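Asks: Give the three-dimensional model of this entry:
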Amino acid sequence: MEVIITREDQIGELVAEEIAALIARKPNAVLGLATGSSPLRIYDAVAARVASGEFSLAHASAFTLDEYVGLPDGHPCGYRTVIEEDFVSRVDLPTEAVQGPDGGSSDLDGACASYEEAIRKAGGVDLQILGIGTDGHIAFNEPGSSFASRTRPKTLTAQTRRDNARFFDGNIDAVPVHCLTQGLGTIMEARHVVLVATGEGKAEAVKHLVEGAVSAFWPGTILQHHPHVTVFVDDAAASKLQLADYYRHTYAHRHLVTR
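Replies: As a prediction, this is how the structure comes out:
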């Protein structure tokens, strides 16, 4: 796991460089897209680079991580709507090339199985963008999630619903109780995982993610077993890391290391 501590306003550009390098190697790359506030600077930076002609996503495809259950099509907080507005509409990635789990299906288990099959047929995710919740969840894999889990329905914790109420005009009662989410086993199959966390509120989760014991109580810690994870954090999110100075040192000398 590589930990990069930098200014919040630099994170988007650094991840955009990773995506540009991937597209240069593989124009038809498969991206894993996350919603929430953490990836917004990434999407801004990628959109600017696509607009300038630096690279194109015209031959790429993407999968969203999760979706609420029960929101009507086109709901402003539905993750398909959010990812369309925040990213897809701003780049040349074809709308039809973006897939997500169907939270409106009458057969949720079947929808999850179909989604997993779509990822498999696409050849798997090349680069997965992640945030992390204050309780350590990645995607909607709440504490206690199985490390072997696949895409499935989940019940959201009260903490996650409180955290997400800001997207529902502060009304926690409007936040759905259930969701469909990629499982931890699904996420671990992505070839490269890029996780972004900023702000003091994420410091405890980042401490466990990077330096804590691998435990289902902090689901994101499973990423310690992934062969290629890059964690981008600002100083506030890194404030509880015991080895922060070492991470800064290794990043300063990163250009000397060949992966």
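
Asks: rest of the way, CA atoms for contacts and neighbours
Replies: OK.

Asks: who's in contact with the helix or strand encompassing residue 186?
Replies: Element membership for residue 186, per DSSP states H and E: helix 184-187. Identification of contacts with helix 184-187 by Cα atoms under 8 Å, 6 or more residues apart in numbering yields 128, 141, 145, 146, 147, 148, 149, 150, 151, 219, 222.

Asks: Closest one of those to residue 28?
Replies: residue 128 (14.6 Å; Cα to Cα).

Asks: Tell me where the stretch 101-250 of the chain has strands.
Replies: Ranges of strands in the stretch 101-250 of the chain, per DSSP state E, counting those that start in this stretch, are 127-130, 152-155, 178-181, 192-197, 229-233.

Asks: before we move on, back to that, chain center to the helix holding residue 186: distance?
Replies: Mean-position distance between helix 184-187 and its chain equals 12 Å (Cα atoms, centre = their mean, to the nearest Å).

Asks: Kindly report the same for stretch 68-79.
Replies: That offset, for stretch 68-79, works out to 18 Å (Cα atoms, centre = their mean).

Asks: thinking again about what came up before, quick one: closest of the strands of the stretch 101-250 of the chain to residue 67.
Replies: strand 178-181 (5.3 Å).

Asks: here's the other one to compare against:
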Amino acid sequence: MEVVITDHPELVVADAVAEAITGGATTLGLATGSSPLPTYRELIRRHREEGLSFANVTAVMLDEYVGLPHDHPESYTRFIHDNFTGLIDIGDVYLPDTMSDDPKKAARDYDELIARVGPVDVQILGIGSNGHIGFNEPSSSLTSRTRLKTLAERTRLDNARFFDSLDEVPRHAITQGLGTITEARRLVLAATGEGKAAAIAAAVEGPLSAACPASILQWHAHATVVVDRAAAALLRDVDYYLNAYEHKLAR
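Replies: A predicted model of the protein is given here:
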């Protein structure tokens, strides 16, 4: 695992995406939430000002709330369209059918779709304050596939700020599983702020454990965790991470 500590995580993540696309990558995994937003803004800027094209790229969504119409202001489908895919020249954007009468089957169907259009070349990830990635809450199997998940109350509380009340926050989502996520060729996780420091420390330096789903990145051959200094505050080996990145050799 590569750990990058920087004042501008969005530039490092955008570099990883841009390098992959210009190198011929055709499938991009998209996450939602506050952490990826600066990256999406930077990629939009590069598209508009530097000619970075996504025309040959297919995108797959990481997760979506169950039962929330896709045009709902807080649906992840609407979020990614309004903040990224609707502002660039990207090809197809795939998401699970979370309005299906059979969400378990919809999850299996989506997992099969990802396998057909993938493997994902770069999967962008955020991290929840309890260590979840996607909606893989603590106790999720490290080999789990795309499936229906019940959201932890802590996750619902964290997300309630986007809704008018906690009661409006859905209790279920379809999410790519940890096994599905780790089939991507590269994982890039971004986190900022002291509120993510404990989760980052557990993911990077704690044991590989279902108690912290994001720790699965330790098992991946090409995973990068990009954090600002506040999110890195509880890491023990900060000096090493800074030195390793400063003297990084090209892959």
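
Asks: quick one: residue 193 of structure 2 and residue 233 touch, right?
Replies: No: using Cα atoms under 8 Å as the test, residue 193 of structure 2 is too far from residue 233 to be in contact (9.1 Å).

Asks: higher neighbour count, the two?
Replies: Neighbours per residue, other Cα atoms under 10 Å: of residue 193 of structure 2 and residue 233, the larger number sits with residue 233, 17 against 14.

Asks: Can you tell me how far the closest residue to that one other than its chain neighbours is from residue 226 of structure 2?
Replies: Spatially, and ignoring its direct neighbours in sequence, residue 233 of structure 2 is nearest to residue 197 (6.0 Å; Cα to Cα, 6 or more residues apart in numbering). Distance from residue 197 of structure 2 to residue 226 of structure 2, counting by Cα to Cα, to the nearest Å: 12 Å.

Asks: Now check structure 1 for the residue matching the residue nearest to residue 233 of structure 2.
Replies: Alignment note: residue 197 of structure 2 maps to residue 203 in structure 1; criterion TM-score structural alignment.

Asks: Now do the contacts for its match.
Replies: 236, 237, 238, 239, 240.

Asks: Need the strands of the stretch 101-250 of structure 1 in JSON lines (columns: mean neighbour count and distance to residue 105 of structure 1).
Replies: Below are the strands of the stretch 101-250 of structure 1 laid out as JSON lines (neighbours: other Cα atoms under 10 Å; distance: least, Cα to Cα, whole Å):
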{"stretch": "strand 127-130", "mean neighbour count": "24", "distance to residue 105 of structure 1": "25"}
{"stretch": "strand 152-155", "mean neighbour count": "20", "distance to residue 105 of structure 1": "11"}
{"stretch": "strand 178-181", "mean neighbour count": "23", "distance to residue 105 of structure 1": "10"}
{"stretch": "strand 192-197", "mean neighbour count": "23", "distance to residue 105 of structure 1": "28"}
{"stretch": "strand 229-233", "mean neighbour count": "21", "distance to residue 105 of structure 1": "33"}
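
Asks: can I get those strands in a markdown table with distance to residue 164 of structure 1?
Replies: Formatted as a markdown table, those follow (distance: least, Cα to Cα, whole Å):
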| stretch | distance to residue 164 of structure 1 |
| --- | --- |
| strand 127-130 | 16 |
| strand 152-155 | 14 |
| strand 178-181 | 13 |
| strand 192-197 | 16 |
| strand 229-233 | 21 |
